[in-house]
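**Student:** can't give you the sequence, but here's the structure:
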C-alpha cells in the first residue's frame, strides 16, 4: 500500500526563494508523497513584491516536479499560520529563516510558538543570507 500524501505548510519570508529551502523541500518529497503550500507573510504596502517573490518560488519548485501552491498571509508570521492552519488539512510545517542573529522570527521564538499553536513538529531550515 502506498504512503498517503502528506500536506506540508511551508512558512517563509524573504527566504522563500532560497536554495536551502528548495533543497529541504526536495529532501522532504524524497521521503514520501507530499504536497506543499508556501505561505508568505506580506504587508499590504509591499504585497506586489512579495507576490512576485512567491510566484517565482512556486514556479521554480513546480518546474522541479514538486506539487506546490502558494499564498500570501498576514504580515505577522504566527497570525498568518493561525489564519490558515487546519489540522485536518496539514500534517507538517517547514519554517525557513535566516541564520540566528539575522532572523527576527528566531528572536521572536516563532519555531517554538508554531509547535505550541499547531501541535505538530516544525522542521526549521536556515537559509543563506542574501
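**Tutor:** On my side now, so go ahead. All figures in this text were calculated on a predicted structure; none of them were measured in a lab.
**Student:** contacts, neighbours, all on C-alpha from now
**Tutor:** OK.
**Student:** Toward the C-terminus, what is the element adjacent to the host helix or strand of residue 115?
**Tutor:** Using DSSP states H and E, residue 115 sits within helix 110-118. Proceeding N to C from helix 110-118, the next assigned helix or strand is strand 122-126, under DSSP H and E.
**Student:** what's in contact with that next one?
**Tutor:** 20-21, 24, 92-99, 111-112, 114-115 (Cα atoms under 8 Å, 6 or more residues apart in numbering).
**Student:** let's bring in a second one:
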C-alpha cells in the first residue's frame, strides 16, 4: 500500500492537496507522514488566503525576533496538528513533524527515520510560491528515490 510523505506549510488543508490525498487513499495508500518546514513569518504570503478556517491564524504583534520565531513555530505546529486530524478523518494513518526551514533538508532528515513511496510537495500558486522559485520539487527529487508530485494551490 505504501506511505506518502507530504511536504507543506501554508497550503496544508487546501482543496488541491485534499484532492491529491483523497486520490491516494482511494488507491489504497493509508499511511501519511507530514513534514512542515519551519517557515519564518516573513516568508508567509499574506495575500494568499483560501476560504477555509483551517488557515484562520490571527496575527500576533512581534516584539522581537524570538517572539517571531515562537509565533512561526506555533503556526507550523497548529497547521501540522490540523492536517494530521484531517488525514485521520479521511481514513488515513498520519504522523508528522516540523522540519528544517529548507524543505529539501527537511525531507532528507525525515527520510532518515521514515520510509516512503511518494513525496507530495504542496506549494502556493506560481508567482506567490517561494518554493517554486527555489525549485524545491526538483531539489527534493534529487534527494529521494521515489516519485515527487507537486501540488500547486489555487490562487
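**Tutor:** Perfect, thanks for sending it. Keep in mind it's a predicted model, so treat the numbers as computed, not measured.
**Student:** picking up where we left off before, now do the helix holding residue 115 of structure 1: which elements does it pack against?
**Tutor:** The elements that helix 110-118 of structure 1 packs onto, with contact taken as 3 or more Cα pairs under 8 Å, 6 or more residues apart in numbering; DSSP states H and E, are helix 77-84, strand 122-126.
**Student:** quick one: which of these is nearest residue 15 of structure 1?
**Tutor:** strand 122-126 (8.7 Å; Cα to Cα).
**Student:** Which residue in structure 1 aligns with residue 127 of structure 2?
**Tutor:** For residue 127 of structure 2, the aligned position in structure 1 is residue 101, judged by TM-score structural alignment.
**Student:** Secondary structure class of its match, three-state.
**Tutor:** coil (DSSP: H, G, I helix; E, B strand; the rest coil).
**Student:** contacting residues around it?
**Tutor:** residue 107.
**Student:** Okay, and residue 13 of structure 2 sits in which element?
**Tutor:** Applying DSSP H and E, one finds residue 13 of structure 2 in no helix or strand.
**Student:** Which residue, other than its chain neighbours, is closest to residue 90 of structure 1?
**Tutor:** In space, and not counting its chain neighbours, residue 90 of structure 1 is closest to residue 7: 4.9 Å by Cα to Cα, 6 or more residues apart in numbering.
**Student:** Pull the number of nearby residues for that neighbour.
**Tutor:** Neighbours of residue 7 of structure 1 under the rule other Cα atoms under 10 Å: 18.
**Student:** Within the helices and strands, which one has it?
**Tutor:** Going by DSSP H and E, residue 7 of structure 1 is in strand 6-12.
**Student:** now swap in residue 121 of structure 2 and tell me
**Tutor:** strand 118-123.
**Student:** How far away from the center of its chain is that strand?
**Tutor:** Here strand 118-123 of structure 2 is found 8 Å from its chain centre; the criterion is Cα atoms, centre = their mean, to the nearest Å.
**Student:** on average, how far is that strand from the matching bit in structure 1?
**Tutor:** Strand 118-123 of structure 2 differs from its equivalent in structure 1 by a mean of 0.6 Å after superposition (mean Cα distance after the TM-score superposition for structure 1).
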